[in-house]
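In: heads up, no residue letters with this:
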């Protein structure tokens, strides 16, 4: 990918797809034709298996089980019963049941009758269930659908919206029906099932899957995952989640066993732990969130040999941890696919040695699937360019039930990318992807108004539509956000020695006003000084550069136009270095800074190369989200572009102008120097390893720029980075005097004092606002400690005034939106609304819960006087205020924790949930707690209090006060038992 600007006048030309790339990435990649029984239905395949192994166990739940023969017979009875009610081909039956043997009987019976089943989770709110039933009736010309339910769930189904069939464990409802086989009414092009997913218009949308598509997927799944074995599979995930389709049907066509698990009330998300502890299955399909929950379990003796992972982005770290935790060889598959493509259409088997990227690849197309990365004109994109994923093949859904408009919008007929003279039906996924140089596809997330919360795909528009049904709400918007702790409003002090601000986290001062970093530095300053070298060492390194030079340049010098890099360039030129100067034009370099750059290179007679990328705004936004500054993204862009340029030009060295203070901010820590085996050479190796991880981390730079070169360790030997200020020390005053007199360099007047870049003030502003301190405070304090600045100079630069109006203009220009989650934060939904009066949070949650599942109910509610609008009158999401403790609407009056147990609990929750303060009536889950945090919380509680706190305790008593009462009771019992044991047996007293 050509991301460099060759000169000041030439424009960037994006590459086109070569014929070789078209053949490899479009034609060969999608050569997935494979035979499967397309003339049969899933019922035909199950029936064949039942005839082969009639006495083998097909399904088990606790102490009950059914053989293939009995499961087939019961499903025959279910089909006969449905036919007696008038159910047949082309009709739809809703399955509203808990995990059980009878739910599998119901599904098979529905399909045998020729109808399609609609799975609805047993925890679905009544309002949402009614919406689905109404939609089905509308699509069926007003005829009420049949609902099969357990007796316990019958009351949730209104008789006005459905005809209910109760099917409980005794199977009394179908006991009078014949169990003999009759020809199945299902046909290959008939509907097998409809799964309702979240809808952007506010209404759930039903995805229609035909038998032929289901057979194609399950036949492939059986070959890849079962490989001829009869495996035990756990049925534990939601029936309404198409991930469960794999677990339902793959074992039934391979002679395997379904082992049913049911979650405890209120603890359904933790049922995965039952599967692990039961140790009765061989293979498991689950989400990355499930894997993250179980990786802390003792897996050394697990029976599990295979994991199929899907539903959300799969982090390599989790896959690596699971692989290492299990003693025997295991297989981990990453399966990608939207519901609209029948469960899964791509697969990658995790390789612990090869897969080094932050995320596990999504791999290659499944059998009879086509995967294309296309631009807005539906043309294949070349490697390195981001496009949208389109899916083709036998797995495509028929469309959306009762939604022809949406079907036409998402299921398109386009020119076949393999042969433009032909036509191809494709599904427009809304997912972004990019080809890397290895011919592997990188998944880059959603392009639309969809977010993932706890592994669940959520359409924000559906939540907004439900909110607007509240009589007091006039406008609203829902966003995935990170809640930021309210900074402490205390008077800022400065260290008497280095000028470090007191609001820097972890900072303390002694009686003399000296900060803890200065006091610590005094203990290892001698070792730290050994890291730095001399100008003579630099001269030897320059001689090495010149001896290894293969072209006109000794090295690339990174020039920002600021004082540090400008001084560096002057000194290198004076030492005889012939550099190629690299400057990033990020779109916000001030004109005065550009004048400095041009004057400097002209004076020195060196060549200047301006690098650029059209994606700089996206990189800035990503950096603000991750780090609350723009520098991290800008630096990584510079290093990435410069490294690619170095390899392109055959240059082996890149010289940076990082200050000594920045070394200590980013690389050198106190622990390194306090080691007994401290060795500067060893530190160099650690810096290289850190650089590898830095460049391999997934972020906007890796999404938009060519970063494939960094995946090879050899690069870090081929191109070496040299830090000029490791060899050269100069006080700030001397540096500025030299630049002014020697090259006419002037500090730009149109930017802040800390920078030559107009956007950097945005980073300073956001960092101070979100994190409570200046992002240059730490490196500047190190500059003072190391003699590069005086204390007053550092404080003077930190207190530079910010033009807030201009900063807001720049943020709007780049499209800055608060992040869905910080790197170590928690993704939460926040609802913004305008109302005629203040609406109680409990009332809003209850209103939403009538139709929405728990995962779609916002954690935070923020009332606004008016919604911010764009110039065309739409809600300006970028201008929605960040959620803070000041504007989040409280669910109740704040009452501070009172007992020691409550205070300890509140402190722990503040740490886990990343909030500033928690009251005794605050609810763990309403504040953003989820399954992973529950596990961490319980583990920490056991360590802190020394009592056996259970998951159930937190779910049943989720407030600080409630859980503290439980813990105090446990502590009292423990003390009573200890006292009883110490006193020995009591005498029996007769009354």
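Out: Sure thing, it's come through. No experiment lies behind these values; they were computed from the predicted model shown.

In: use CA for all of it now, contacts and neighbours both
Out: Fine.

In: how far is the one helix or strand residue 105 maps to from where the chain is centred?
Out: Using DSSP states H and E, residue 105 maps to helix 101-112. Its chain's average C-alpha position is 36 Å from that of helix 101-112, according to Cα atoms, centre = their mean, to the nearest Å.

In: now do the longest strand anywhere in the chain: which elements does it pack against?
Out: Across the chain, the longest stretch assigned as strand under DSSP state E is strand 419-435. For strand 419-435, the elements it packs on are strand 387-393, helix 404-410, strand 411-416, strand 441-446, judged by 3 or more Cα pairs under 8 Å, 6 or more residues apart in numbering; DSSP states H and E.

In: just say which of those is most tucked in.
Out: strand 387-393 (a mean of 24; mean count of other Cα atoms under 10 Å).

In: quick check: angle from it to strand 419-435?
Out: 130 degrees (axes from the mean of the first three to the mean of the last three Cα atoms, to 10 degrees).

In: strand 387-393 versus strand 411-416: what angle between them?
Out: Going by the same axes, to 10 degrees, strand 387-393 makes 100 degrees with strand 411-416.

In: take the one below as the second:
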């Protein structure tokens, strides 16, 4: 029996339930028939511009129904897509576009930021009239050898630039079919969509429920960032299936008392970062009937290649395993010569099988993708791990300097490379400070002439995504080197600790509200504000820390202070004004 393709599954749902809700977002809904018409008209416009099999479409879209309509439209033409997240610095997006050379740009209004791109344009907006493209049920490559490209995803690279990973259609389809087969949706299931279409894990959220007749709720930016709003939408929409990073899971658990009796999730999967044992146990204490899977994977393996049901976690566990292979993956642990190691021995994790990506854009695959003496192609993950007696894989660290920040992969070498290109910076080093509640990036720079801290941060913000921005930038006279002439990161950490952070001016609060804000500022960022108009984000803050700031301020004021208000006025003075207004019982 032939397994239906992705397009055939969607067409089947459209035929069976044209008036049923496919997507919900911010109080609006879209039926299967409406989504099919929208994506079909977009596909017709793309085809009219010459898009077809072997084409690449740059998809510039925010998280929302338009992004999903755009992905479906691209699939209907037989093309592949490059997801472009508007939260990514424009310079970085332009590099991706320049490197991949898309044939067409499908962009939401206001997101075409590529004036030099010589490619056709189609506007990603609702289309209620116009010709419909009759997509073939089976597109080239989906039933073949897996060489057809599905999408390109960019991730942090050790060379100083992000690197694009070419992911095949068969890999994506295998990931979807594994979940459908091993964890089928129960009646009344509802799936949450909270990932950017530029991320490797996004196809599961965008298509996983949609192609099985399960309504999908596309979260807004505020709902993703704010745990209180996140929990509220999970309860209101009765969402049963979520794919979360440990950070998002922690935020959801912090709000669980508000809806645990009313509604419980059915399946929660977590990945992209280490799942603490305590968090897994807390999850099962709060939602004893729910399943929590700890997933393992990376961009080069089309998201996930292993899964572990945390209900099996031993009482004496020190780590949560990442589990056993899924989606046809083959996992092995090897020494530095590529020889297999027996269970219990730590080595580098290698992955083979259908999930492995087609390679990097530009073909620089030699170090990461290896073909063994049996002719089997593997991806060397750089993760250190060991196989447990029950066959589950446990991770123990890294073989390189890659780290995870808020669920995102970060190569420290890329941050260092960008810093070295900044005006007046002659050298730079970076490490991760793990002493606090969450990992924090620390950058050390050697200057010829020291520019202002705000100037350097502005330079970085224009080139690096939010999660790669250092929480702290420290000037040092020179970088410590090891015997091999390379940066000694352990010594760098010691140097920064001894040097401390210097401030020419210490902020003097004007009143109790500014003092309260300054105290929280120092608690969250590790240093007090220097001036009343210092920007929280220029001082090393990021979206998750802003959420914590909003929650602490709300507790202090006894009244909710919306995150969006803080984002609109992220200075000491601005935040203190919000606190003062909330104390007085007015709307913040």
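Out: Thanks, I have it. Here the structure is a predicted model, which means the values were calculated and not measured.

In: returning to that earlier point: what span of the second structure lines up against the helix holding residue 105 of the first structure?
Out: Under TM-score structural alignment, the counterpart of helix 101-112 of the first structure in the second structure spans residues 65-76.

In: go on, stretch 626-640 of the first structure?
Out: Against the second structure, stretch 626-640 of the first structure falls on no residues (TM-score structural alignment).

In: the counterpart of residue 962 of the first structure in the second structure and residue 529 of the second structure, how far apart?
Out: Under the alignment (TM-score structural alignment), residue 962 of the first structure pairs with residue 574 in the second structure. Applying Cα to Cα, to the nearest Å, the value for residue 574 of the second structure to residue 529 of the second structure is 13 Å.

In: who has more neighbours, the two?
Out: Using other Cα atoms under 10 Å as the criterion, residue 574 of the second structure and residue 529 rank with residue 529 on top: 25 against 21.

In: my read is that the more buried one contacts residue 520, right?
Out: No. Here residue 529 of the second structure lies out of contact with residue 520, judged by Cα atoms under 8 Å, at a distance of 10.0 Å.

In: which SS class is the match of residue 962 of the first structure?
Out: Following DSSP: H, G, I helix; E, B strand; the rest coil, we place residue 574 of the second structure in the helix state.

In: before we move on, what about the one 5 residues further on?
Out: Of the three states, residue 579 of the second structure takes helix under three-state DSSP.

In: now do residue 333 of the first structure
Out: strand.

In: same question for residue 238 of the first structure.
Out: When classified by three-state DSSP, residue 238 of the first structure comes out as coil.

In: which ones are touching it?
Out: Residue 238 of the first structure makes contact with 121, 244, according to Cα atoms under 8 Å, 6 or more residues apart in numbering.

In: counterpart of it over in the second structure?
Out: Aligned partner of residue 238 of the first structure by TM-score structural alignment: residue 196.

In: where's its match relative to residue 205 of the second structure, distance?
Out: Relative to residue 205 of the second structure, and taking Cα to Cα, residue 196 of the second structure is found at 10 Å.

In: check residue 13 of the second structure too.
Out: 17 Å.

In: what about the two, which has more around it?
Out: Set residue 13 of the second structure next to residue 205 and count neighbours by other Cα under 10 Å: residue 205 wins out with 24 against 21.

In: give the aligned equivalent of the more buried one in the first structure.
Out: So residue 205 of the second structure corresponds to residue 247, using TM-score structural alignment.

In: list of residues touching the helix or strand that match falls within?
Out: If you go by DSSP H and E, residue 247 of the first structure is part of helix 243-254. Around helix 243-254 of the first structure, the neighbours that count as contacts under Cα under 8 Å, 6+ apart are 42, 45-46, 48-49, 58, 104, 218-219, 221-222, 226, 228-235, 237-239, 256-258, 284-286, 310-311, 343.

In: swap in stretch 272-289 of the first structure?
Out: With Cα under 8 Å, 6+ apart as the criterion, stretch 272-289 of the first structure contacts 231-234, 236-237, 243-244, 246-247, 259, 261, 290, 293-294, 302-315, 318, 454-455, 932.

In: show me what the helix holding residue 105 of the first structure is packed up against.
Out: Against helix 101-112 of the first structure (3+ Cα pairs under 8 Å, 6+ apart) you get helix 42-52, strand 57-61, helix 68-84, strand 92-96, strand 116-119.

In: and those: which comes nearest residue 438 of the first structure?
Out: Nearest to residue 438 of the first structure, of all these, is helix 42-52, at 37.4 Å by Cα to Cα.

In: got the buried residues for the closest one?
Out: Within helix 42-52 of the first structure, the residues that count as buried by 16 or more other Cα atoms under 10 Å are 42, 43, 44, 45, 46, 47, 48, 49, 50.

In: mind listing the strands for the stretch 51-200 of the second structure?
Out: Under the criterion DSSP state E, counting those that start in this stretch, the stretch 51-200 of the second structure contains strands at 56-60, 80-84, 104-107, 120-123, 149-155, 163-168, 191-193.

In: contacting residues around residue 311 of the second structure?
Out: 284, 291, 292.

In: in stretch 157-171 of the first structure, which residues are buried?
Out: Under the neighbour-count criterion of 16+ other Cα under 10 Å, stretch 157-171 of the first structure has 157, 161, 162, 163, 164, 165, 166, 167, 168 buried.

In: this completes my enquiry, with thanks.
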